[in-house]
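*Asks:* Below is the sequence, then the predicted model.
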Amino acid sequence: MEVVRSKEFIADCSWGAKDLASMNGISTRLHWTKEPYKWHVNDGEEVFVVLDGKVEMFYRIGGAETSCILESGDIFYASVGTEHAAHPIGEARILVVEKEGSV
């Protein structure tokens, strides 16, 4: 049993994470960042939940790049093959649920 105060979490470096749970091949991690993440495609599906702060999520559909602003409480679902890159606006804390070992 553990209580995690996500708004108090700060990692040693951007995109540093606290592992919260690993269940049946799915990992749940709390990330802290203040820097953009690289463009990538996960090895499976990904659920990306902004817990604190704002994130501009860039993604490509049919080769066309677009973005949306995610605020605290917003959820981004990346289906298999979705190329995306998260760019925080200031500091952000994000809950990520994805296949263990995914990029």
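*Replies:* That came through, no problem. Treat the numbers as computed from the prediction; the structure is a model and nothing was measured.
*Asks:* contacts, neighbours, all on C-alpha from now
*Replies:* OK.
*Asks:* Just the buried residues of the helix or strand hosting Asp19, please?
*Replies:* Secondary structure assigned from DSSP states H and E places Asp19 in strand 16-23. Of the residues in strand 16-23, 17-18 count as buried by neighbour count, 16 or more other Cα atoms under 10 Å.
*Asks:* what does stretch 75-93 give?
*Replies:* Buried residues in stretch 75-93, counted by 16+ other Cα under 10 Å: 75, 78, 82-89, 91-93.
*Asks:* Name the next helix or strand downstream of the strand holding Asp19, please.
*Replies:* The first helix or strand that comes after strand 16-23 along the chain, using DSSP H and E, is strand 26-33.
*Asks:* for that next one, packing partners?
*Replies:* Counting contacts by 3 or more Cα pairs under 8 Å, 6 or more residues apart in numbering; DSSP states H and E, strand 26-33 is packed against strand 16-23, strand 83-99.
*Asks:* Next one for the comparison:
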Amino acid sequence: MTIDNPFSNVFQNESPLSSASDKDLSMLKEMQRETIKQLHAPLKLEAKNQIVTDGQPKFEEAASETKSAVILIKDQLDSSIKGKWSKAIQKSVKEQADKYDDI
């Protein structure tokens, strides 16, 4: 007569659980995937979209202020720099300042 030791295969590669539990495990994983797709992902996407929506006016205001500052600096440089460098600076700053309109 032998007594079965429930811990006999703890250090073996085989799981003490049989292949029936493998099916249960795969079903559980599939349920978790569906929960993520149906519940968690839409909530996270909505939160991200809300951040973008709330932040857009702040981004636009910051871009407008930055553009004004760049133009002010250009005007100050323009009065102190003359010649071909002045025209190059004006052109470059105008191009860069116009990029703030895209924001």
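*Replies:* Structure's in. What do you need? Quick caveat, the model's predicted, so the values are computed rather than measured.
*Asks:* Any idea what the TM-score is?
*Replies:* Here the TM-score for the pair of chains, by TM-score structural alignment, normalised by the length of structure 1, is 0.17; 39 aligned residues with a Cα RMSD of 5.0 Å.
*Asks:* Throw the buried residues of stretch 75-93 of structure 1 into CSV and include distance to Asp19 of structure 1, thanks.
*Replies:* As requested, these are exported to CSV (distance: Cα to Cα, whole Å):
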residue, distance to Asp19 of structure 1
Ile75, 19
Ala78, 20
Thr82, 24
Glu83, 24
His84, 22
Ala85, 21
Ala86, 19
His87, 21
Pro88, 20
Ile89, 23
Glu91, 19
Ala92, 17
Arg93, 13
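*Asks:* which one of the residues you listed is nearest Ser27 of structure 1?
*Replies:* The closest of these to Ser27 of structure 1 turns out to be Ala78 (Cα to Cα; 15.1 Å).
*Asks:* now for the helix or strand Ile73 of structure 2 falls within, which elements pack on it?
*Replies:* Applying DSSP H and E as the criterion places Ile73 of structure 2 in helix 41-80. Secondary-structure packing of helix 41-80 of structure 2 (3+ Cα pairs under 8 Å, 6+ apart): helix 84-99.
*Asks:* where's the residue nearest the centre of structure 2 relative to Gly55 of structure 2, distance?
*Replies:* The centroid of structure 2 falls nearest to Lys48 when counting by Cα atoms, centre = their mean (8.5 Å). Distance of Lys48 of structure 2 to Gly55 of structure 2, computed by Cα to Cα, to the nearest Å: 11 Å.
*Asks:* Over to Asp24 of structure 2?
*Replies:* Using Cα to Cα, Asp24 of structure 2 is found at 45 Å from Gly55 of structure 2.
*Asks:* just Lys91 of structure 2 next, same as before
*Replies:* Separation of Lys91 of structure 2 from Gly55 of structure 2 (Cα to Cα) stands at 31 Å.
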